[in-house]
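K.L.:
3D, please:
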Amino acid sequence: MTTIKAIRIDKTGGPEVMALKPVELGHPDPGEVTVRAKAIGVNFIDTYHRSGLYPVPLPSGIGMEASGIVEAVGKGVTTLKTGDRVAYASGPVGAYAEAHNIAAASAVKIPDGIADDVAASMMLKGLTAQFLLRQTFKVEKGQTILWHAAAGGVGLIACQWAKHLGATVIGTVGSEEKAKLAREHGCDHVIDYSKEDVAARVTEITGGAKLPVVYDGVGKATFMSSLDSLAPLGLLVSFGNASGPVTDVNLGILAQKGSLYVTRPTMYHYAAKTPTAMQEMADDLFAVVKSGAVKIEVKQRYALAEASRAHLDLEARKTVGASVLVP
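P.N.:
This is a model prediction of the structure:
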């Protein structure tokens, strides 16, 4: 057993329920490794675990993503060794800690040229962009797509990547500052949803054709405008709940608006398709980042003890790009 410091929650609620506490970390079980954290990613899914929107057994750690050094290896692990630089973006929750035990299959090796804070901040968001753009709907050259919250952590990565793939990218934002950021990261057209009708602007931009796909991580507040932005037989990729979950949907509305499709994908199901899927997804991400086509910018850094403030800033939409905790 080793004593480490970790953020723990004993009950669900606001950011104030998180506290930095000493905890005992055991030797990794068979198939696991201990990762000593160098940087820890902060993501919206962490706020869902904290608030109870996505329930976790309590008391609990929190956090899904980090980069660091393999400190110990459990029995049966052959893919990693002590001293390897790795990153991960999957459960069990508990990444907000000085060290964490995870399944070796969930950790990917970080190539030279990728910094620790960049790796930590891009795994969950970058792998999300990877499966959404390359698997859920395979974006091709010449297509026009819409990405809600284009200046958010996933949005900044995805818009650059979609532009690199040859798409025309429309992004939505909530301020002129974020509009500027979105334009700098691949958006050909930016819609300020606080001032403009999103679907009307999409119709105008596309000359009435509308879109084959809309990527929506906002949820409740944007659901109808997303549907109204789609061409017949178009796909709404709903992958987040930043404004609250979409509930009580009348499926008949999909027929009325053009025989539309809706999917609610998660990274877990794509990463679990094959034993090597996670590393293959990560290699695709690392390659596009190392090429310079996608730039990862860590805009906010907080001490591990400042996790509550990081959540307050994230939920108030005060953050841009990526945020990390530093143990």
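
K.L.:
only C-alpha atoms for contact and neighbour calcs from this point on.
P.N.:
Noted.

K.L.:
so where do the strands sit in the stretch 1-150 of the chain?
P.N.:
Ranges of strands within the stretch 1-150 of the chain are 2-9, 18-25, 32-41, 65-73, 85-89, 99-103, 107-109, 144-147, based on DSSP state E, counting those that start in this stretch.

K.L.:
residue boundaries of the helices in the stretch 151-300 of the chain?
P.N.:
153-164, 176-184, 198-205, 223-228, 252-256, 267-271, 277-290 (DSSP state H, counting those that start in this stretch).

K.L.:
Which residues does the fourth one contact?
P.N.:
The list of residues contacting helix 223-228 from outside it, by C-alpha atoms under 8 Å, 6 or more residues apart in numbering, reads 198, 199, 214, 216, 236, 246, 254, 257, 260.

K.L.:
With neighbour count and distance to residue 126 as extra columns, can I get the residues you listed in JSON lines?
P.N.:
As requested, these are arranged in JSON lines below (neighbours: other C-alpha atoms under 10 Å; distance: C-alpha to C-alpha, whole Å):
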{"residue": "198", "neighbour count": "24", "distance to residue 126": "25"}
{"residue": "199", "neighbour count": "19", "distance to residue 126": "27"}
{"residue": "214", "neighbour count": "25", "distance to residue 126": "18"}
{"residue": "216", "neighbour count": "25", "distance to residue 126": "16"}
{"residue": "236", "neighbour count": "24", "distance to residue 126": "20"}
{"residue": "246", "neighbour count": "16", "distance to residue 126": "24"}
{"residue": "254", "neighbour count": "17", "distance to residue 126": "30"}
{"residue": "257", "neighbour count": "16", "distance to residue 126": "31"}
{"residue": "260", "neighbour count": "21", "distance to residue 126": "27"}
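
K.L.:
Just name the closest of these to residue 111, please.
P.N.:
Nearest to residue 111 among these is residue 216, at 30.7 Å by C-alpha to C-alpha.

K.L.:
Deepest in the core, which of the helices of the stretch 151-300 of the chain is it.
P.N.:
Comparing the helices of the stretch 151-300 of the chain by mean neighbour count (mean count of other C-alpha atoms under 10 Å), helix 153-164 ranks first with a mean of 26.

K.L.:
Tell me which other helices or strands that helix touches.
P.N.:
helix 116-131, strand 168-173 (3 or more C-alpha pairs under 8 Å, 6 or more residues apart in numbering; DSSP states H and E).

K.L.:
Now show me the structure for the sequence below, then we'll compare the two:
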Amino acid sequence: MAKRIQFSSHGGPDVLEYRDYQPAAPGPHEVRVQNQAIGLNFIDTYFRSGLYPPPALPSGLGNEGAGIVEAVGAQVSQFQVGDRVAYATGPLGAYSELHVLPASKLVKLPDAISFEQAAAVMLKGLTVQYLLRQVFPLKGGETILFHAAAGGVGSFACQWAKALGVRLIGTVGSAEKAARAMAQGAWATIDYSHEDVVQRVLELTDGHKCPVVYDGVGKDTWEISLDCVAPRGLLVSFGNASGAVTGVNLGILAQKGSLFVTRPTVAGYADTPERLQMMADELFGMIESGQLKVDISNRYALKDAAAAQAALSARQTTGSTILLP
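P.N.:
Model (predicted):
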């Protein structure tokens, strides 16, 4: 028997239960991981709330963690018992002491990266990797807009953009978060609590706007983001922190300058074991070189996952939060 967080109905953090369960034996192509640290991400709240329905209820929760291989399936050759590994692309169930998942979802974890670092960085770091290096491959010299720049993903984006020689304008909700984003490497910040985002982008770019805007907020910032994209530029809508973007009129893209829009995911880019490991290797290299620093601002016991999610949803967290079994 082991412990895990599960939910039997959709709702707020109070639906999360800390329960005993019997972990399955790994199938032929699966691995069972003894988690040492677990990542907390906004997408977890989407599954809990029902925005992203899980395969079935009751359901486990969480996609990200790091630990030690405890058992391997008969057809698994790339991992052995005792290997240090990390994962970030599911299946659900990472909020647990033991997690069974396909070997294709695992990456090998270098000795230089701790379990806590890996759990704090995998999903957010892989997100930044595909956003800045694949969706719109930044060359250096660009001026970009990134919403929620002081959050978990935003903090890594600030650092990575600076390492690439990119001027990142970050939106934030307070003076404290503005200072945090600047300390992480943002070129400029816009405090939307009292500043007009579109007007400030025009001022900061001498009226040219940005060739790419990264928006993980969703509904509340959709139109603002469109107004910050330069003609023939790209809006990357990669999250729904304020709710899903719905009812989109494609004609608005023509009106605002023949714009492009994409709605990518980590899984859509880390779609083979080889590509996933390549992305992780670049991420780990950024950490080992010191260009990307992992700030773990909060640590919660696994049993306190509901409190951790409540703090995340209330935007009371900065940097990364992890759960410890």
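
K.L.:
could you dump the helices of the stretch 151-300 of structure 1 to TSV with distance to residue 308 of structure 1?
P.N.:
Listed next are these as TSV, based on distance: least, C-alpha to C-alpha, whole Å:
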stretch	distance to residue 308 of structure 1
helix 153-164	18
helix 176-184	23
helix 198-205	33
helix 223-228	29
helix 252-256	39
helix 267-271	25
helix 277-290	29
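
K.L.:
Compare these and give me the one nearest residue 118 of structure 1.
P.N.:
Between the helices of the stretch 151-300 of structure 1, helix 277-290 lies closest to residue 118 of structure 1; by C-alpha to C-alpha that is 9.9 Å.

K.L.:
Need the strands of the stretch 1-150 of structure 1 in TSV (columns: mean neighbour count and distance to residue 232 of structure 1).
P.N.:
TSV is the format used below for those (neighbours: other C-alpha atoms under 10 Å; distance: least, C-alpha to C-alpha, whole Å):
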stretch	mean neighbour count	distance to residue 232 of structure 1
strand 2-9	19	45
strand 18-25	16	45
strand 32-41	27	38
strand 65-73	25	37
strand 85-89	28	35
strand 99-103	23	43
strand 107-109	22	39
strand 144-147	26	14
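
K.L.:
Adding distance to residue 220 of structure 1, write those strands out as TSV.
P.N.:
Below are these laid out as TSV (distance: least, C-alpha to C-alpha, whole Å):
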stretch	distance to residue 220 of structure 1
strand 2-9	27
strand 18-25	26
strand 32-41	25
strand 65-73	26
strand 85-89	25
strand 99-103	33
strand 107-109	33
strand 144-147	15
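
K.L.:
out of those strands, which comes closest to residue 305 of structure 1?
P.N.:
Here strand 18-25 is closest among the strands of the stretch 1-150 of structure 1 (C-alpha to C-alpha), at 5.9 Å.

K.L.:
Now check structure 1 for the residue matching residue 36 of structure 2.
P.N.:
Under the alignment by TM-score structural alignment, residue 36 of structure 2 pairs with residue 38 in structure 1.

K.L.:
quick revisit: can you tell me which of the helices and strands packed on helix 153-164 of structure 1 is packed in deepest?
P.N.:
helix 116-131 (a mean of 26).

K.L.:
And it against structure 2, how far off on average?
P.N.:
Mean deviation of helix 116-131 of structure 1 relative to structure 2 after superposition (mean C-alpha distance after the TM-score superposition for structure 1): 0.5 Å.

K.L.:
Return the residue of structure 2 aligned against residue 314 of structure 1.
P.N.:
By TM-score structural alignment, residue 314 of structure 1 lines up with residue 312.

K.L.:
Would you mind confirming that its match makes contact with residue 43?
P.N.:
No: applying C-alpha atoms under 8 Å as the test, residue 312 of structure 2 and residue 43 come out as separate, 10.8 Å apart.

K.L.:
tell me, stretch 7-22 of structure 2 lands on which residues of structure 1?
P.N.:
With TM-score structural alignment as the criterion, stretch 7-22 of structure 2 aligns to 9-24.

K.L.:
Name the residues that touch that stretch?
P.N.:
1-8, 49-52, 58-62, 304-305, 307-309, 311-312.

K.L.:
coming back round to it: kindly indicate which of the contacts of helix 223-228 of structure 1 lies nearest residue 89 of structure 1.
P.N.:
residue 216 (20.5 Å).

K.L.:
residues touching that closest one, list them.
P.N.:
Counting by C-alpha under 8 Å, 6+ apart, residue 216 of structure 1 has contacts 147, 148, 149, 222, 223, 226, 236, 237, 238, 239, 240.

K.L.:
and if we set it to 7 Å?
P.N.:
Residues counted as contacts of residue 216 of structure 1 (C-alpha atoms under 7 Å, 6 or more residues apart in numbering) are 147, 148, 237, 238, 239, 240.

K.L.:
Return the distance of the fifth one relative to residue 214 of structure 1.
P.N.:
In this structure, residue 239 of structure 1 and residue 214 of structure 1 are 11 Å apart, going by C-alpha to C-alpha, to the nearest Å.

K.L.:
Does the match of residue 314 of structure 1 lie in a helix or a strand, and which?
P.N.:
helix 305-313 (DSSP states H and E).

K.L.:
Give me the contact list for that helix.
P.N.:
For helix 305-313 of structure 2, the external contacting residues (C-alpha under 7 Å, 6+ apart) are 13, 14, 16, 300, 317.

K.L.:
Now a PyMOL select for only the buried ones of these.
P.N.:
In PyMOL, this line selects whichever of these come out buried by 16 or more other C-alpha atoms under 10 Å:
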select buried, resi 13+16+300+317
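
K.L.:
Tell me the one among the contacts of helix 305-313 of structure 2 nearest to residue 185 of structure 2.
P.N.:
Closest to residue 185 of structure 2, out of all of the contacts of helix 305-313 of structure 2 and judged by C-alpha to C-alpha, is residue 317, at 18.7 Å.

K.L.:
Identify the residue spatially nearest to that closest one, adjacent ones excluded.
P.N.:
residue 311 (6.4 Å; C-alpha to C-alpha, 6 or more residues apart in numbering).

K.L.:
what's the burial count for that neighbour?
P.N.:
For residue 311 of structure 2, the neighbour count with other C-alpha atoms under 10 Å is 14.
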